[in-house]
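Colleague: Sequence first, predicted coordinates after that:
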Amino acid sequence: MDTVQSQENIEISGEFHKRISDTNRDFAHYWFEHTLWHWDFWLSLALAVLPWLLWIMFRRRESQARLLLAGFTMLIISSWLDFLGIIAGSWFYTGKLLPTIPSYVPWDFCLLPVTVMFVLQIKPRGLPWLKGIVFAVLTAFGGETLFQWLGFYVPLHWNQLYSLPIYVALYLICHRIANMSTFDPLTG
């Protein structure tokens, strides 16, 4: 079939795709041999499941939809930024729950969204920028340091100080979404 894209561009993109696919297959083989069913896999699984169980038990049910929307926003943005950091060569992960993108499921899909949902519930009328700073400091210097010590997170060209404004901004975005007054009931 004739395409608008030049055949040369298609072939070059195909070569890159093949190299990426081969690397992903090699990593999956390594993961099956060296991570699956080992301590780091089990810890990652616990870090993926426990936050959501805690949230189910301690969430404010009357605010559940707003909190989930804010948490989902955190999940989407943080996993996208995480992906960009990895492809830029700024960091990588070991001990992965899954040998795929998203990069580190417990962090992007569980710990960050659940933590932000809990922080949003605490003193909901408190100063959002102050809560954002506390969230950022605890996440960057607590969470990232712990994961670095575990060997799960390996920064290459990244400093925790770079994470601070990003985490503050992410919290403020989630706060704004959780406090939107545009929620109307569904009509049919």
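Modeller: Received, thanks. Worth saying up front: this structure is predicted, and the values here are computed from it rather than measured.

Colleague: C-alpha from now on. contacts and neighbour counts both.
Modeller: Will do.

Colleague: What is the distance between stretch 101-117 and the centre of its chain?
Modeller: The chain centroid and the centroid of stretch 101-117 are separated by 4 Å under Cα atoms, centre = their mean, to the nearest Å.

Colleague: contacts for it?
Modeller: Contact with stretch 101-117 is made by 44-45, 47-49, 51-52, 55, 67-68, 70-75, 78-79, 82-83, 86, 92-93, 96-98, 135, 171, 174, as judged by Cα atoms under 8 Å, 6 or more residues apart in numbering.

Colleague: one more structure, for comparison:
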Amino acid sequence: MLEVDQSISDAVSQIDNKLHDAFLETLGLWCGSIVFTWHWWVNAGLSVLPWVLWVLVRKKESTHRLLLAGFVVLVLSSFLDMLGLNFGLWGYNSIVIPIIPPYIPWDFSIIPVTAMLFYQVKPKVNPYLKALIFSLLGSFVVQPVFEWIGFYNRKAWRDYYSLPLIFAIYLAGHYFAGRKHFEKL
């Protein structure tokens, strides 16, 4: 049996303890200051309402491929958001549920649903143009507005850094949205 270096095991255990302590601190803050505030209600709504809208307006025959494209967008945006948070580039000032990451309303709802709606509306328009519009809106409208109302906290990040990332995320999802062979999975 392979042995684990005890100093590494101890260091990892200390980090685990710090993570646990940070979670308990977050839970206390959430229970005492966040849950049921207007920020919380807006974030909870942003987690659910885009999906309700999408279910109502989607083209039913395109559901599978749009969901696949939305899933690609969700995974990519969540991964990049996790990186940004872990590297201290930005943060979020509200938490919907303390056991899930604070970017869930954005990466699991707003971004993929908006992308799926873009894929569905005017499908013949050049995807690069749509990606540019999507990324301009995300970078220079959505981020600043949500920073202004206190949901998002830029630290070592500038809005224009997001432009090529959002552009690429949109195009990755578009690749799957345009594949007819994904229609009947």
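Modeller: Sure, I can see it. Predicted model, so just to flag it, every value in this text is computed and none were measured.

Colleague: if we can go back for a sec, emit the PyMOL select command for whichever of the contacts of stretch 101-117 of the first structure are buried.
Modeller: Filtering those down to the buried ones (16 or more other Cα atoms under 10 Å) takes a single PyMOL command:
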select buried, resi 44+45+47+48+51+52+67+68+70+71+72+73+74+75+78+79+82+83+86+92+96+97+98+135+171+174
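
Colleague: quick one: Ala172 of the second structure and Val75 touch, right?
Modeller: No. Using Cα atoms under 8 Å, Ala172 of the second structure makes no contact with Val75, being 10.8 Å away.

Colleague: need the strands for the second structure, in chain order.
Modeller: All strands of the second structure, identified by DSSP state E, fall at 90-92, 152-154.

Colleague: Of all those, which one is nearest Cys31 of the second structure?
Modeller: Cys31 of the second structure sits nearest to strand 90-92 of all those, at 16.6 Å, using Cα to Cα.

Colleague: What is that closest one packed up against?
Modeller: strand 152-154 (3 or more Cα pairs under 8 Å, 6 or more residues apart in numbering; DSSP states H and E).

Colleague: which residues in the first structure does the strand it packs on match up with?
Modeller: Across the first structure, the stretch matching strand 152-154 of the second structure (TM-score structural alignment) is residues 153-155.

Colleague: residues making contact with that stretch?
Modeller: Stretch 153-155 of the first structure has contacts (Cα under 8 Å, 6+ apart) with 90-94, 144, 147-148.

Colleague: Reformat the strands of the second structure into JSON lines and put distance to Ile111 of the second structure next to each item.
Modeller: Listed next are the strands of the second structure as JSON lines, based on distance: least, Cα to Cα, whole Å:
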{"stretch": "strand 90-92", "distance to Ile111 of the second structure": "16"}
{"stretch": "strand 152-154", "distance to Ile111 of the second structure": "15"}
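
Colleague: what residue lies at the spatial centre of the first structure?
Modeller: Centroid check for the first structure by Cα atoms, centre = their mean gives Asp108 as the closest residue, at 1.7 Å.

Colleague: which of the contacts of stretch 153-155 of the first structure count as buried?
Modeller: Listed as buried from the contacts of stretch 153-155 of the first structure are 91-92, 94, 144; burial here means 16+ other Cα under 10 Å.

Colleague: which of the residues you listed sit farthest apart?
Modeller: Taking Cα to Cα as the measure, those span a maximum distance of 13.4 Å, between Thr94 and Glu144.

Colleague: Next, count neighbours for His175 of the first structure.
Modeller: Other residues near His175 of the first structure come to 24 when the count uses other Cα atoms under 10 Å.

Colleague: quick one: it and Leu120 touch, right?
Modeller: Yes. Between His175 of the first structure and Leu120 there is a contact at 6.7 Å, judged by Cα under 8 Å.

Colleague: Now do the contacts for Lys155 of the second structure.
Modeller: By Cα under 8 Å, 6+ apart, the contact set of Lys155 of the second structure is 88-91.

Colleague: Save the residues you listed as CSV, and put in distance to Ile34 of the second structure too.
Modeller: As requested, the contacts of Lys155 of the second structure are exported to CSV (distance: Cα to Cα, whole Å):
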residue, distance to Ile34 of the second structure
Gly88, 21
Leu89, 22
Trp90, 19
Gly91, 15
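
Colleague: And those, which is closest to Phe23 of the second structure?
Modeller: Lowest distance from Phe23 of the second structure to the contacts of Lys155 of the second structure (Cα to Cα) belongs to Gly91, with 15.6 Å.

Colleague: Need the nearest residue in space to that closest one, chain neighbours excluded.
Modeller: Computed as Cα to Cα, 6 or more residues apart in numbering, the closest residue to Gly91 of the second structure that is not its neighbour in sequence is Asn153, at 5.0 Å.
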